[in-house]
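A.B. asks: this one's structure only:
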């Protein structure tokens, strides 16, 4: 099956390779910033930031909410692939290996999966949470921290994805993007971002 994008010439000589680039990390690690900053460097790319999709009132961290969010992200990812975009960057909804497995069931047609885990030291993560445009209260941060504890399961069991940990504590978004580009030459080749 040849998939075309509006305004693009179909490439019947090469079927698309459906890739997922998943960005995980605790609140304040910079997932939204990196998902947005990575897109201009991603060939045949699209982005789906679950944080944008998960804006509901009231916001409850219950199983029904997370199921709905995973379903919505998966639907958009599949729509982008169907339109011919090979590389879909998404994140802001995975915190554990189990979260990945639940999401992976929703997108079985993914040919390749790449997982980026943003690691940030607690003091820097707090500084980012306090200085970013997306303001939160201490009550909210405490609530999120109870749900979103530091996780090691994504790194410990890497079956099903290529894994890249990026300690972005002292990095700018551009440096973090450069580390991701270098880490996944299958997507980005050997060219430096810029």
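C.D. replies: The structure has been received and is ready for your questions. Remember, it's a predicted structure, so these values are computed and weren't measured experimentally.

A.B. asks: For the rest of this, base every contact and every neighbour count on C-alpha atoms.
C.D. replies: OK.

A.B. asks: How far away from the center of its chain is stretch 20-34?
C.D. replies: On the basis of C-alpha atoms, centre = their mean, to the nearest Å, stretch 20-34 is displaced by 6 Å from the centre of the chain it belongs to.

A.B. asks: Quick check: buried residues in the longest helix seen in the chain?
C.D. replies: As assigned by DSSP state H, the longest helix anywhere in the chain is helix 63-82. Neighbour-count burial for helix 63-82, with 16 or more other C-alpha atoms under 10 Å as criterion, is recorded at 66, 69-71, 73-74, 76-78, 80-82.

A.B. asks: For that helix, which outside residues touch it?
C.D. replies: Helix 63-82 is touched from outside by 3, 18, 46, 48, 50, 53-54, 86-88, 90, 93, 103, 106-107, with contacts defined as C-alpha atoms under 8 Å, 6 or more residues apart in numbering.

A.B. asks: try it against this one:
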């Protein structure tokens, strides 16, 4: 059992494929006290991967179950990502969880040329067919434009930022978690 601090917090990382979600989720863990990391791309690998609403319902349920179990074990900061396509997905996910004290929704934004380069050079390789399929999904702005949300939106343009700079930007934007660092 981890020695908990008094408040529970959830950091959700979203963005288009190649924006750096998995990389940033991994990089945030060491500097986030009393924390657990959930990357839905790791827990949601299937063959075939349908990428339809039923699949995302399953994925959200799996992530919500892990969030709840980590919180019950005393990990009061949970970093999760790679499972939100839009605001509707967020609302469906929140219905599966008791409300933590604070939710921080970090959207990683990146120029399309840089994103395409990252997709080709990263360790987690995808096929051209997969990339073409993902590229048919239009960019959704509802997460950043939603009104009366229960989260703080933090948009980070990672186009010209290193991993270290991106993590610094995020940690400086969430003093509720990172002020002691």
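C.D. replies: It's in. Source: prediction; values computed, not measured.

A.B. asks: hmm, back to that, filter the contacts of helix 63-82 of the first structure down to the buried ones and hand me the PyMOL line.
C.D. replies: Per 16+ other C-alpha under 10 Å, the buried members of those correspond to this PyMOL selection:
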select buried, resi 18+46+48+50+54+86+87+88+90+93+103+106+107
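
A.B. asks: Can you tell me which of the contacts of helix 63-82 of the first structure end up in helices?
C.D. replies: Reading helices off the contacts of helix 63-82 of the first structure with DSSP H, I get 50, 53, 103.

A.B. asks: What lines up with the second one in the second structure?
C.D. replies: Same thing as residue 53 of the first structure. Alignment of residue 53 of the first structure against the second structure is given by TM-score structural alignment, with residue 43 as its counterpart.

A.B. asks: before we move on, the earlier item: just the closest of the contacts of helix 63-82 of the first structure to residue 175 of the first structure, please.
C.D. replies: residue 90 (19.2 Å; C-alpha to C-alpha).

A.B. asks: how about the longest helix of the first structure, aligned to which bit of the second structure?
C.D. replies: Mapped onto the second structure using TM-score structural alignment, helix 63-82 of the first structure spans residues 53-72.

A.B. asks: so where do the helices sit in the second structure?
C.D. replies: Taking DSSP H to define them, one finds helices in the second structure at 21-28, 40-43, 53-72, 87-94, 112-121, 128-135, 142-145, 163-173, 175-178.

A.B. asks: ok, the equivalent of residue 141 of the first structure over in the second structure - how many residues close by?
C.D. replies: Aligned against the second structure by TM-score structural alignment, residue 141 of the first structure finds its counterpart in residue 131. The burial metric for residue 131 of the second structure, expressed as a neighbour count using other C-alpha atoms under 10 Å, is 15.

A.B. asks: Quickly note the distance from residue 131 of the second structure to residue 137 of the second structure.
C.D. replies: Distance of residue 131 of the second structure to residue 137 of the second structure, given as C-alpha to C-alpha, to the nearest Å: 10 Å.

A.B. asks: and what of residue 36 of the second structure?
C.D. replies: Taken as C-alpha to C-alpha, the spacing of residue 36 of the second structure relative to residue 137 of the second structure amounts to 30 Å.

A.B. asks: Residue 180 of the first structure pairs with which position in the second structure?
C.D. replies: Alignment note: residue 180 of the first structure maps to residue 170 in the second structure; criterion TM-score structural alignment.

A.B. asks: Please disregard the earlier target; I meant residue 110 of the first structure.
C.D. replies: Using TM-score structural alignment, residue 110 of the first structure lines up with residue 100 in the second structure.
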